[in-house]
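Enquirer: Just to be clear, the model below is a prediction. Sequence and coordinates:
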Amino acid sequence: MQSELVTIPFDGRRIDIECQWLRPERIRRPLVVFLHEGLGSVSMWREFPRQLCEAGDFRGLVFSRYGYGRSTPRPHAEKWGVDFMHRQAREALPALFDALDIGPGRRHGKPWLLGHSDGGSIALIHAASFPDAIDGLTVLAPHIIVEDISVRSITATRETYLTTDLRSKLARHHADVDSAFWGWNDIWLNPAFREWDLRPLLDGIRCPALAVQGEDDEYGTMAQIEGIHRYAPQTVLLKLARCGHSPHRDQTGALTAATVAFITTHTSILK
């Protein structure tokens, strides 16, 4: 299915967001909105969103955030602030939902959010900020605090980008690969970002939540999802062996089965 560009207001201007609908004809089925990782995009998800939606008989919406994929690139002189994920969750995502008629009482109804890494953090912020706007969420390797392991791995990724073919590989997925990479890398390695902390807002999450972490994640430890459970005790934890930072790639079958069961069970309860 082809992507489309949806124009939304953000930061005092109009920007284009790359979107792709999956199985839109299944209008009465749960809608899963996929929020990508820090260097992700619509195409970087590969086949996972479609596989999950087909396995659960769900609808899907995959989109590239501002600065990623075929969405409007970040101007190179524009530096993201420490609150960049909060702004995505509280400003850009609601604007996209408004443009696409998603939400309570709207054509597409309340969505389920499925976020990976930075996208998982954005999903958590959105769920805490708008507790009645979504039916539930699944977060894969989310960040709620900045750990030393995260900074070490992101520093290593910077060196890899500068010295290997990583840049050319990522360029297949982004209209402006340097905009995408440096927007993410610069803020994560900014010393001010070490104080970034989602824990104070997590008790605002009221919806069902499934939090997933790989035992071999090179960007975060189990403290991330255990922290979510501490503040939002309804959260179900899934810890996956032989799994790094991308459960949807490393443990596709186990993650798909768990997510389908979780959404299906809670959809029945919500009815």
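Expert: Sure, I can see it. Numbering: from 1, shown residues only.
Enquirer: going forward, measure contacts and count neighbours with C-alpha atoms only.
Expert: OK.
Enquirer: what's the single longest strand in this protein?
Expert: When the chain is parsed with DSSP state E, its longest strand is strand 13-22.
Enquirer: could you pull out the strands for the stretch 1-150 of the chain?
Expert: 4-10, 13-22, 31-35, 59-64, 111-116, 136-140 (DSSP state E, counting those that start in this stretch).
Enquirer: Which residue of the protein lies farthest from its centroid?
Expert: The outermost residue of the chain, judged against the average C-alpha position, is residue 163 (27.6 Å), by C-alpha atoms, centre = their mean.
Enquirer: Look up how far residue 156 lies from that residue.
Expert: Taking C-alpha to C-alpha, to the nearest Å as the measure, residue 163 and residue 156 are separated by 11 Å.
Enquirer: repeat for residue 150
Expert: 10 Å.
Enquirer: Which one of those two is surrounded by more residues?
Expert: residue 150 (19 against 11; other C-alpha atoms under 10 Å).
Enquirer: Show me the residue sitting in the middle of the chain in space.
Expert: Note: the chain centre (C-alpha atoms, centre = their mean) maps to residue 119, 2.0 Å.
Enquirer: tell me the contacts of that one?
Expert: 35, 36, 37, 38, 139, 142 (C-alpha atoms under 8 Å, 6 or more residues apart in numbering).
Enquirer: That one and residue 270, how far apart?
Expert: Taking C-alpha to C-alpha, one finds residue 119 at 25 Å from residue 270.
Enquirer: what's the burial count for the nearest residue to residue 145 once chain neighbours are set aside?
Expert: Using C-alpha to C-alpha, 6 or more residues apart in numbering and skipping the chain neighbours, the partner closest in space to residue 145 is residue 197 (4.7 Å). Here the count is done by other C-alpha under 10 Å, and residue 197 has 12 residues near it.
Enquirer: can you tell me how far residue 197 sits from residue 92?
Expert: In terms of C-alpha to C-alpha, residue 197 sits 20 Å off from residue 92.
Enquirer: Check residue 154 too.
Expert: Following C-alpha to C-alpha, the distance that separates residue 154 from residue 92 is 25 Å.
Enquirer: now swap in residue 85 and tell me
Expert: 10 Å.
Enquirer: And here is the other one:
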Amino acid sequence: MINWADGKGWVTAGGKRLEWAAWGALGAGPVIVLLHEGLGCLALWRDFPERLSQATGLPVFAYSRANYGQSDSGDLPFPVDYMTRHAVDVLPEVLDAIGAAHVILMGHSDGATIAAEYAGRVVDYRVRGLVLMAPHFFTEEMGLAQIRRARDAFADGDMAEKMGKYHRDPVATFKGWNDGWLNPDFAAWDVSEVIDFLRIPALVIQGKDDQYGTLRQVDEIVSRSYAPVDVLIPDDCRHAPQVDQPEAVLGAVSAFTQRLIAHEAAQPERA
């Protein structure tokens, strides 16, 4: 069990030691659990978690998955189903360690997919809502083309040096993500079936100019989810809405969480 009062520390999940940090007061409402993108980590959320806690009035928890940030090294190469494995095998242990009665999973890119997979594959009544920023449920050629460009940029430029400011082993971090997505078997990757099992409200946010995925990803969850889905498509926004349009994201998440809390407060208590 983590000690929330410490504000940061280490948690063991999936057999790996993972770095974490927390903002706000535990017990002030459901904890928003942040799940980072494919090249993200705890530090790369920058000031967003603190601003998110202030905007929503809720506690926020973030951590780096294995192979990211200062967490333990991950097992390479990543299998094609690496997001599913994290959702099923690792995230439950993280949530247990937080010790919160209720949580809202908020993910970006790979992290959004992990959040949706958890909600669709694991029965966990602690999870009350989803915030999915730039989720992907299936591959698209335009996204794979962008990932191939990233591979070339990493080989020819100073990307490793820049990533080294945030990741203990930037080469392993990049290769885990890039080699996973460019595995020939990944072209057929599709986890959209998890949408059919969602039973909690979701807020889906995707930049209008997202270079890694089209609005087909959003349409998929809107058309298939059993539960309500709110959508925000910010203009002048690429793959990272929390970076390109932070005020729009914070406003939408705040309104979404307030509705969730108000709805639950209006429900009759169970005997």
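Expert: Thanks, I have the structure now. All of these numbers come straight from a predicted model, not from anything done at the bench.
Enquirer: export the contacts of residue 119 of the first structure to JSON lines and tack on neighbour count?
Expert: Below are those laid out as JSON lines (neighbours: other C-alpha atoms under 10 Å):
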{"residue": "35", "neighbour count": "28"}
{"residue": "36", "neighbour count": "26"}
{"residue": "37", "neighbour count": "25"}
{"residue": "38", "neighbour count": "19"}
{"residue": "139", "neighbour count": "27"}
{"residue": "142", "neighbour count": "28"}
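Enquirer: Taking these, tell me the two that lie furthest apart.
Expert: The span of the contacts of residue 119 of the first structure, defined through C-alpha to C-alpha, is set by 38 and 139 at 13.7 Å.
Enquirer: which residues do those two both contact?
Expert: Going by C-alpha under 8 Å, 6+ apart, residues that sit against residue 38 of the first structure and also against residue 139 are 117, 119.
Enquirer: all helices of the stretch 151-271 of the second structure, in order?
Expert: 159-163, 170-181, 216-224, 241-244, 246-266 (DSSP state H, counting those that start in this stretch).
Enquirer: The stretch 1-150 of the second structure now?
Expert: Under DSSP H, counting those that start in this stretch, the stretch 1-150 of the second structure gives helices at 48-56, 82-85, 91-98, 110-121, 141-156.
Enquirer: about what we covered before: the residue nearest to the centre of the first structure and residue 126 of the first structure, how far apart?
Expert: Taken as C-alpha to C-alpha, the span from residue 119 of the first structure to residue 126 of the first structure is 10 Å.
Enquirer: So the residue mapped onto residue 122 of the first structure from the second structure versus residue 25 of the second structure, what's the distance?
Expert: Aligned counterpart of residue 122 of the first structure in the second structure: residue 114 (TM-score structural alignment). Distance, residue 114 of the second structure to residue 25 of the second structure, by C-alpha to C-alpha: 25 Å.
Enquirer: How about residue 146 of the second structure?
Expert: Separation of residue 146 of the second structure from residue 25 of the second structure (C-alpha to C-alpha) stands at 40 Å.
Enquirer: same check, this time on residue 163 of the second structure
Expert: For residue 163 of the second structure, the distance to residue 25 of the second structure - C-alpha to C-alpha - is 31 Å.
Enquirer: So between those two, which is more surrounded?
Expert: residue 163 (19 against 16).
Enquirer: quick one on the thing from earlier: in TSV: the contacts of residue 119 of the first structure, plus distance to residue 183 of the first structure.
Expert: TSV is the format used below for those (distance: C-alpha to C-alpha, whole Å):
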residue	distance to residue 183 of the first structure
35	17
36	15
37	13
38	9
139	22
142	19
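Enquirer: Go through those residues and name the one nearest residue 189 of the first structure.
Expert: Once C-alpha to C-alpha is applied, the member of the contacts of residue 119 of the first structure that ends up nearest residue 189 of the first structure is residue 38, at 12.9 Å.
Enquirer: contacting residues for that closest one?
Expert: Going by C-alpha under 8 Å, 6+ apart, the list of residues near residue 38 of the first structure reads 117, 118, 119, 184.
Enquirer: Distance to residue 264 of the first structure for those - can I get that in CSV?
Expert: Formatted as CSV, those follow (distance: C-alpha to C-alpha, whole Å):
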residue, distance to residue 264 of the first structure
117, 23
118, 25
119, 22
184, 34
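Enquirer: can you pick the most crowded of those residues?
Expert: Among those, the one with the most neighbours (other C-alpha under 10 Å) is residue 119, at 27 neighbours.
Enquirer: Tell me the spacing between it and residue 20 of the first structure.
Expert: 16 Å.
Enquirer: ditto for residue 72 of the first structure
Expert: Distance from residue 72 of the first structure to residue 20 of the first structure, by C-alpha to C-alpha: 15 Å.
Enquirer: What of residue 59 of the first structure?
Expert: From residue 59 of the first structure to residue 20 of the first structure the distance is 11 Å (C-alpha to C-alpha).
Enquirer: do the same with residue 192 of the first structure
Expert: From residue 192 of the first structure to residue 20 of the first structure the distance is 35 Å (C-alpha to C-alpha).
Enquirer: again, but for residue 93 of the first structure
Expert: Distance from residue 93 of the first structure to residue 20 of the first structure, by C-alpha to C-alpha: 15 Å.
Enquirer: shouldn't the match of residue 122 of the first structure be in contact with residue 86?
Expert: Yes - Residue 114 of the second structure lies in contact with residue 86 (C-alpha atoms under 8 Å); the separation is 7.0 Å.
Enquirer: So the two - more neighbours on which side?
Expert: For residue 114 of the second structure versus residue 86, neighbours defined as other C-alpha under 10 Å are more numerous around residue 114 (30 against 20).
Enquirer: which residues touch that one?
Expert: For residue 114 of the second structure, the contact set (C-alpha under 8 Å, 6+ apart) comprises 35, 83, 84, 86, 87, 107.
Enquirer: Name the nearest residue to the equivalent of the second one over in the first structure, sequence neighbours excluded.
Expert: Using TM-score structural alignment as the criterion, residue 83 of the second structure maps onto residue 85 of the first structure. The spatial neighbour of residue 85 of the first structure that comes closest, neighbours along the chain excluded (C-alpha to C-alpha, 6+ apart), is residue 122 at 5.6 Å.
Enquirer: gap between the match of residue 83 of the second structure and residue 248 of the first structure?
Expert: 22 Å.
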